[in-house]
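In: Have a look at this fold, sequence not included:
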């Protein structure tokens, strides 16, 4: 149901919008911009929000409204005035105009599952150029309370290290009344740098409380982004931004009639604290995905890279891997890097022609062997990269590459293609179409292994704007490739999880969650991954090795079960009992994968710390759940009060000893042995 109130908004100071359980109320006035004053989950529910303007805009030459470290109230935003609104197809669009400059803003609120996707389009309605410096993607304020702020830190091989602290510790009370009523200047901000959108921090945050509704948000861009929390007059305001002048060297010139649309921001509210907020965000992520029938199969992929060939393929190496992967139950087999050029997987990238003589009988012989074992073939590409030795670096026009200060960007021997340029897109279209037509490829692992910096200043007023334009063009290219090839799956990988954002993940099938090769360390990455990506997209590597004990083998496989099992390793070299553990984990995952695709993540012991000795993740599918517990330290007893009234039974592995479980005050207590050891339980 969608409704607007009142009938004649031109005469009333407020209007409302209701859609599928979302209830929003906005106020407008002659002397203020449109403000969101109520956001609730039902007609009679209390509002989550405090009054706050819905958008802020900064242009060159503007003065700031107040001296703070925040991006809020930094320009023309406070002078915007309401000019109208309309509703259609689950969207509310609000129009405002800034009378002095003629700047116009149309704000779009799109319902998506339990949340809202918010973006703004800025138009220059004057007869002179305007230079945009910052435009908020979303601003939401809540009354001050007992909130915890959660943010995710990340780096290569150590993705998803979540932090949770009381907001009052991050934003101290400086007693502004004692200082003649001046407002707080501090804020807590999280910012990306360069083209790894999740290389340092994750574009997601949560403001959680057990005393009322919590809110969660994400920034949906592969370019620069920033979010911040600040205090002002009894409220806490969360501001979400794409690239900005201050942090990302962003600037966008608008000629008269020109427009700019912000990157989307996703916002959800939920009763029940941290896990409820992440559950709502999980369903929101599912709602914004562009799903195809081939995506819904959720096939199990074997990839020959991790702890296996490591970009050194050949026919002789691949054939035993193909044999063992099929026997284990893999449905796709992906040949990773090193199959092209002259065999140097790094400097040869970009031409995407197989290495002459590397494969006995040619690469097609490997592809045929994959099909002969009943699996579908996949292959690795790094579409935005051109190595120094590749002919593409000489043949493509100079404007098809990232450039700054008149020089081509060179990151450790890689040139960065700019997908705004038609020659860059045509080069990759030809590559993808040729590999599908010539080899019958049905799965592409699309990697991204360099941080190309702030962007490109070619055809851009600032390099941050150039990077944004490229990442938007790359997403469009990927969507178009899938429209041309609806039966082909595309994985998003960015040196593991270094570009893990829903600009790409809304159109990609799978996300590699890390390049971490130590199975003991992978447990914390796999357990935290559903905070950043829907569980059914979280490609957690499972790479058993003959050097592992049976307990270690089960530990390694558990990471894959609790997300999207991404198989690797020299499976043919495993002992019989080890291989049986691999097959058992795969069977359990296949039995659960479609329930995982509707599940919500729960962390019974809290979000995992990097060095935690015991880690737990529950994937709650309603009446049933999967619960994984990893032990990496000494023996311990683990109480699970969140499962009070429910029973747990060991589901994997059946061949290893059962962990002892007793009930205390109606809640399970698990006796966890010394690690490394892991078990998967069903929760009933």
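Out: Here it is on my side, so go on. This one's a predicted model, so the numbers in the text were calculated from it and none came from an experiment. Numbering: from 1, shown residues only.
In: okay, CA-based contacts and neighbour counts for the rest of this
Out: Will do.
In: center of the protein, which residue is that?
Out: residue 501 (3.0 Å; C-alpha atoms, centre = their mean).
In: Tell me which residues touch that residue, please.
Out: The contact partners of residue 501, taken as C-alpha atoms under 8 Å, 6 or more residues apart in numbering, are 197-198, 203, 219-222.
In: My guess is residue 56 contacts residue 76. True?
Out: Yes. Counting by C-alpha atoms under 8 Å, residue 56 touches residue 76, with 7.2 Å between them.
In: between the two, who's got more neighbours?
Out: Shown here are residue 56 and residue 76; by other C-alpha atoms under 10 Å, residue 56 has more neighbours (26 against 23).
In: residues contacting the more buried one?
Out: Taking C-alpha under 8 Å, 6+ apart, we find residue 56 in contact with 72-78, 134-136.
In: which SS class is residue 530?
Out: Following DSSP: H, G, I helix; E, B strand; the rest coil, we place residue 530 in the helix state.
In: Alongside the first one, take a look at this:
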């Protein structure tokens, strides 16, 4: 065992002389409670069966399957590519610990040309795991499966298969357009992951993404909770393209693994020539004595070390005019809005889509030529950007660089686009540029640099999901990330927002490249606060853009409900601020002032979720929810509350120990007594915010 702070690593082996080691993570304070696994199944149904074997297997910490592999699992076809001949052939070549860089490197090899290099690196509260496949042979090899990580032996706190119903709970996060980050929690029984009564057969649950939107369907996240021991394991994959996560069980211990989507799930194959290597997406993995909130705080903390532009200090509030003009911006309308917003604390002003179309044209079918409309911006975009700067704003601009709309001249030329089955791929009135090719990316980069030199903020959008051969999609999404890197190097002053029809590219892979991430397109939907709260499980609030779209016909409670949601991430104002009457506008400006005061807690803290809203209720939620976010030093806290249909009673939120006072509030009265905050009898569809000091 190796202890790294409050995480202990254990590398068990089924057969120390030949077998590849597995990897277990345990909370250090609980490591002594791990149970030696039983050696044989002693249940009556198995007692007389000839194949009772060892009761617990060790899943190798890295695994692969090669094209043409015999599979040793008789009933796992189309469910898993684990249990392959390649996996069975893996042997430990070496394992070394480097205490200087806090890394354990394990090399596995098959003896016939394939080596897997697995590196686990220590960080505060989590580990990073990277696995590289190397072709050491003299002929090409093709991988149908490669894992980034595997955790074996869940749960180590039971000597058997933890048979108590409901003891092991699997947490996953579904995602769809304007329904991002829906928490789904299932028992292993509900997922069919109970062990077979004897050691025959394997049960598996594999899920992931096959296209170019890594959060279309599922987020690259999984957690398994031992509710009896009070311990939870989890992982996030830094996957920009096709990925998978897998739960597998053949004997007592459950295992979780993940990596690039395999051939069955994503059509992906990794072809390595002699001497070539491929590194699977990084996995951030942790274990904690606690619950889902504590685990997610650890996993998302891995995103906190990414470089941040200087403009990002203080979490600037943004105004984006999309939900104002709906793709019809003009110079005059932009400046009228800017005049209204002066002095409010709004710093970024983003001109969204449509700046390149003539009035009446469909922006979603016309992008790709990137010529600013002289009808909309008679003096050119540079003049509008200059006028915004004169009013104290950082001007921003929308762009969808990876696709071309079917009404653009760029769309008409099939040659620079991605092809499948001999024809350009077309999805939702778009074709996809092949960013793997320098002759495509070069001119695009030049065009963007020429326009964006006058801007300080860029919203990169991506509004269609490309599905093709797995290796093609993997290469294209890697090229997409390289393009963002190149753009950042060319225009280092830019603050970049990652958007993909809202949150379809929410992944650590993209969060590492951009300062801001679009959380959702739920511009003024009543489920917006549910989505924003849920997103904190996979994305730092300081990166998570949340729309607050204000309307002239909003009531005071409507405005508070919307504005309060903005405190769950990066507040993005939109709508009709210049049409609000003075009382309504005063309420908005008070909220913006409070947000600026709360920004340090939003920026760096730990969130705790509570309430009575059912976890699976999003479009039509009932009850209430709260998110308590406590600053890193424990001296400040932010509580964001929302009441939905039938909230019932007076919600209370438990606060950390200390003497708390309300230093700022938004919405109906909130009171603190000891370590409990009380919201007195909220009406349905209302919100409230409290900034607390200790």
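Out: That came in fine, so what should we check first? Just so it is clear, the model here is predicted, and its values are computed rather than measured.
In: just to revisit the earlier point, from residue 281 of the second structure, how far off is the aligned residue in the second structure for the residue nearest to the centre of the first structure?
Out: Using TM-score structural alignment, the equivalent of residue 501 of the first structure in the second structure is residue 507. For residue 507 of the second structure, the distance to residue 281 of the second structure (C-alpha to C-alpha, to the nearest Å) stands at 11 Å.
In: Mutual contacts of these two, please.
Out: Contacts common to residue 507 of the second structure and residue 281, judged by C-alpha under 8 Å, 6+ apart, are 237-239.
In: distance between stretch 496-508 of the second structure and the chain's centre?
Out: Distance, stretch centre to chain centre, for stretch 496-508 of the second structure: 9 Å (C-alpha atoms, centre = their mean, to the nearest Å).
In: wait, I meant stretch 672-683 of the first structure
Out: Centroid displacement of stretch 672-683 of the first structure relative to its chain, using C-alpha atoms, centre = their mean, is 28 Å.
In: What separation is there between the match of residue 501 of the first structure and residue 304 of the second structure?
Out: For residue 507 of the second structure, the distance to residue 304 of the second structure - C-alpha to C-alpha - is 14 Å.
In: try residue 269 of the second structure
Out: Noted for residue 269 of the second structure: a distance of 33 Å to residue 304 of the second structure, by C-alpha to C-alpha.
In: Looking at those two, which has the bigger crowd around it?
Out: Per other C-alpha under 10 Å, whichever of residue 269 of the second structure and residue 304 has more neighbours is residue 269, with 23 against 17.
In: which stretch of helix or strand covers the nearest residue to that one once chain neighbours are set aside?
Out: Closest residue in space to residue 269 of the second structure, ignoring its immediate chain neighbours: residue 144 at 5.0 Å, by C-alpha to C-alpha, 6 or more residues apart in numbering. Here residue 144 of the second structure, judged by DSSP states H and E, is contained in strand 141-146.
In: okay, that strand sits on what stretch of the first structure?
Out: Going by TM-score structural alignment: strand 141-146 of the second structure matches residues 130-135.
In: For the matching stretch, give me the average deviation versus the second structure.
Out: Following the fit onto the second structure, the mean deviation recorded for stretch 130-135 of the first structure is 0.8 Å by mean C-alpha distance after the TM-score superposition for the first structure.
In: now do the same end-to-end measure for stretch 425-443 of the second structure.
Out: 21 Å.
In: Kindly name the residues of the first structure that line up with that stretch.
Out: Mapped onto the first structure using TM-score structural alignment, stretch 425-443 of the second structure covers residues 409-427.
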